[in-house]
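# Turn this into a model:
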Amino acid sequence: MAKLGDLARLIRSKNAGPFTLTFDVMFETDDVYRKVCASKVLTKASFASIYRVPEEEVTFFEHDAARAIKISIPRPAIQGSRDCGDIYGGQQHGPLVELEIPD
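Have a look, this model is predicted:
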């Protein structure tokens, strides 16, 4: 097994406005991108489980031409509010890095 963090060229999270976080997982080659998509380890349902949000609140799509997986969810706290622990949303991708992708 390989970790998603070892297979992806880039894994990042960031703000998509004050109410939404967006996640990007990008790959260098078509083969690796297809392998990760075919594994079904990273799906709308698995992402909802990892980030503890209802599945219907997850926007998830695979973009073949860009060799990328894009995911968006509501922020757990409004950007800049007292409860906001990551004002830029740039530290939320950590759990994705450790996902194990079967060979």
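# make it CA atoms for all contacts and neighbour counts henceforth
OK.
# Going along the chain, name the helices of the chain.
Under the criterion DSSP state H, the chain contains helices at 4-7, 30-39, 44-51, 94-97.
# Need the winner for burial among those.
helix 4-7 (a mean of 19; mean count of other Cα atoms under 10 Å).
# packing partners for that one?
Packing partners of helix 4-7 (3 or more Cα pairs under 8 Å, 6 or more residues apart in numbering; DSSP states H and E): helix 94-97.
# Which residue comes closest to Phe71 once chain neighbours are left out?
Small correction: residue 71 is Ile, not Phe. Phe60 (4.5 Å; Cα to Cα, 6 or more residues apart in numbering).
# check contacts around the one you found.
Neighbouring residues of Phe60 by Cα atoms under 8 Å, 6 or more residues apart in numbering: 43-44, 69-72.
# Here is the second sequence; please produce its structure so I can put it next to the first one:
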Amino acid sequence: MTTLLDYCSLVRSKNAGPFTLTFDFMCHDQAAYDALVATGFLDKHLFSTLYGADPDRILVVNHPSALAVKVSLPRPTVQGGPHDTDCYAGQQYAPLMDMEIAQT
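Below is the predicted model:
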């Protein structure tokens, strides 16, 4: 089974302001970055499904120079609001970690 940790040395989620959630996927090396991007795993459909965000409001940016992929989307609830269960959004990456990634 191939997971994000086979490609990435760092996977994290965090706030990008009180209304935006962002994910960083930093790859081990150029080969890992190229392979991860080629899988198409980190796409709008995945994040829309997992986090209930409108795909039109999800931004996926490949950063080849940094060997990284960044994904940003609206937070499911405003930071610090009564229904916010992760004020710093530091745990939002967890559902992605055990998902199997189909290799191309």
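# So which residue is dead centre in structure 1?
In structure 1, the C-alpha nearest the mean C-alpha coordinate belongs to Phe23, at 4.0 Å (Cα atoms, centre = their mean).
# Not counting residues beside it along the chain, what's closest to the residue mapped onto that one from structure 2?
Superposed on structure 2 with TM-score structural alignment, Phe23 of structure 1 falls opposite Phe23. In space, and not counting its chain neighbours, Phe23 of structure 2 is closest to Ser13: 4.3 Å by Cα to Cα, 6+ apart.
# need the contact list for that neighbour.
21-24, 89-93.
# Okay, and which of those residues map to strands?
21-24 (DSSP state E).
# can you redo those residues as TSV with distance to Ala31 of structure 2?
Shown next, in TSV, are these (distance: Cα to Cα, whole Å):
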residue	distance to Ala31 of structure 2
Leu21	27
Thr22	24
Phe23	21
Asp24	18
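# Pick the one among those closest to Asp6 of structure 2.
Checking those against Asp6 of structure 2 with Cα to Cα, the nearest one is Asp24 at 15.1 Å.
# Give me the contacts around stretch 15-31 of structure 1.
Outside of stretch 15-31 of structure 1, the residues that reach it under the criterion Cα under 8 Å, 6+ apart are 7-14, 33, 66-75, 77-80, 88-90, 93.
# what's the offset of that stretch from the middle of its chain?
6 Å (Cα atoms, centre = their mean, to the nearest Å).
# likewise stretch 95-103 of structure 1?
11 Å.
# who's in contact with that stretch?
With Cα under 8 Å, 6+ apart, stretch 95-103 of structure 1 has contacts from 1-6, 11, 36, 39, 41, 50.
# what about 10 Å?
Contact partners of stretch 95-103 of structure 1, identified using Cα atoms under 10 Å, 6 or more residues apart in numbering, comprise 1-8, 10-12, 23, 25, 35-42, 47, 50-51.
# Just send the contacts of Phe60 of structure 1 back as JSON lines, with distance to Cys84 of structure 1 too.
JSON lines is the format used below for the contacts of Phe60 of structure 1 (distance: Cα to Cα, whole Å):
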{"residue": "Thr43", "distance to Cys84 of structure 1": "26"}
{"residue": "Lys44", "distance to Cys84 of structure 1": "24"}
{"residue": "Ile69", "distance to Cys84 of structure 1": "25"}
{"residue": "Lys70", "distance to Cys84 of structure 1": "23"}
{"residue": "Ile71", "distance to Cys84 of structure 1": "20"}
{"residue": "Ser72", "distance to Cys84 of structure 1": "17"}
